[in-house]
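Enquirer: Sequence and predicted structure, then a few things I'm wondering about:
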Amino acid sequence: KLELIKILRMDYQWAMMGYSIHNQYWRNGYGVESVKAALPLFFSSLDFHRIELHIRVDNEPSMRLAKRAGFSFECKREAFSLENGKWMDFLIYYKNKEMNI
């Protein structure tokens, strides 16, 4: 089971993409394949200029997915999201429409 779980239209024509892959299917390349397949939808059909991935600092598989899908590291956002009463740091990866050509 693979889900693209978030498509948010933000100001300035950018979106945040989220995904979830059942652990039974990890390490088979399905995440990279699915994210790459979704990019034309974001950039052409929905006309976004920029796509961001917000990845928890402890999620190394998702960081590898981002790099393999052609996203670039932008920054670390400290205490970015409150999860179970604890502030978590996130890494921001991005891809612009021009990078996808």
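Expert: Yes, it's here.
Enquirer: When you work out contacts or count neighbours from here on, use the C-alpha atoms and nothing else.
Expert: Noted.
Enquirer: residues contacting the residue with the largest distance to the centre of the chain?
Expert: Farthest-out residue of the chain from its mean C-alpha position, per CA atoms, centre = their mean: Gly85, at 23.7 Å. With contact set as CA atoms under 8 Å, 6 or more residues apart in numbering, Gly85 has no partners.
Enquirer: separation between it and Glu78?
Expert: Using CA to CA, to the nearest Å, Gly85 is found at 15 Å from Glu78.
Enquirer: same thing with Met88?
Expert: For Met88, the distance to Glu78 equals 7 Å [CA to CA].
Enquirer: who's more crowded, those two?
Expert: Met88 (16 against 12; other CA atoms under 10 Å).
Enquirer: Thought His54 was touching that one, still the case?
Expert: No - the criterion here is CA atoms under 8 Å, and Met88 misses it with His54 at 11.3 Å.
Enquirer: Give the buried residues for stretch 68-79.
Expert: Under the neighbour-count criterion of 16 or more other CA atoms under 10 Å, stretch 68-79 has 68-73, 76-77 buried.
Enquirer: Next up, a structure to set beside the first:
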Amino acid sequence: MIEIRPVKIQDANELLDLDIRNRTLFETYSAADRKNADYQLYNYRKNIDKQLQDMKNDDGYHYVIVQIEENKIIGTIDLFAVVRHNIQSCMMGYALDQAYNGKGITTYAAKEVIKIAFNELGFHRVEAGVQPTNIGSVKVLEKAGMIREGLNRANVRINGEWKDHYLYAIVNENF
């Protein structure tokens, strides 16, 4: 069973461990340009402090994916790039421990966070970008009800190389 909950400062150790275990996978698809020195507990606490401030300021919303039986953080899912006023949109991004891939966990988490975005946070639109080669993530977005709207060519630099991304979105029809 899986739980989605807001990140807490006490999660820093587990998030550091998660990222170290999955460093190769995460750095393949993430725009975060990390160096060895970034993988320190101090930096994770500082990042969580910023995430907590983001949530207070309506600048972003940051959640962890918890495997309840093991009481273990196995992933993260975030709403970021918040735009309010006449737009009311945000981007969604996620990362899951490779050991748990292929079990529907990320799809479940995406559906839950989309519900939160629409029902609790008042967003009209949630977007996500995914590299065309990341077939698992493409499936997650489609199973979560998102629609592919186009291709953003060379729009994100990952490991020094510009990568194409499909743009997916879902609109709150009740907004």
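Expert: The structure has been received and is ready for your questions. Note that the structure is predicted; figures quoted are calculated from it, not measured.
Enquirer: Map the residue farthest from the centre of structure 1 onto structure 2.
Expert: When structure 2 is aligned by TM-score structural alignment, the residue opposite Gly85 of structure 1 is Gly160.
Enquirer: all helices for structure 1, in order.
Expert: 30-40, 60-68 (DSSP state H).
Enquirer: How about the contacts made by the residue most central in space within structure 1?
Expert: Nearest to the geometric centre of structure 1 sits Leu53, at 2.7 Å (CA atoms, centre = their mean). With contact taken as CA under 8 Å, 6+ apart, Leu53 of structure 1 is in contact with 16-18, 66, 92-94.
Enquirer: for Gly104 of structure 2, same thing?
Expert: Gly104 of structure 2 neighbours (CA under 8 Å, 6+ apart): Val140.
Enquirer: repeat that for 6 Å
Expert: Contacts for Gly104 of structure 2 (CA atoms under 6 Å, 6 or more residues apart in numbering) come out as none.
Enquirer: which residue in structure 1 lines up with it?
Expert: By TM-score structural alignment, Gly104 of structure 2 lines up with Gly29.
Enquirer: ok so, going back, among the helices of structure 1, which comes closest to Gln24 of structure 1?
Expert: Closest approach to Gln24 of structure 1 among these (CA to CA): helix 30-40, 11.2 Å.
Enquirer: Sort out which residues of that closest one are buried, please.
Expert: 31-32, 35-36, 39-40.
Enquirer: superposed on structure 2, where does it end up, distance-wise?
Expert: Superposing on structure 2 and averaging over aligned pairs (mean CA distance after the TM-score superposition for structure 1), helix 30-40 of structure 1 comes out at 0.9 Å.
Enquirer: ok, Leu18 of structure 2 - how many residues close by?
Expert: By other CA under 10 Å, neighbour count at Leu18 of structure 2 equals 21.
Enquirer: pretty sure it belongs to a helix, no?
Expert: Yes - in this structure, Leu18 of structure 2 lies within a helix as judged by DSSP: H, G, I helix; E, B strand; the rest coil.
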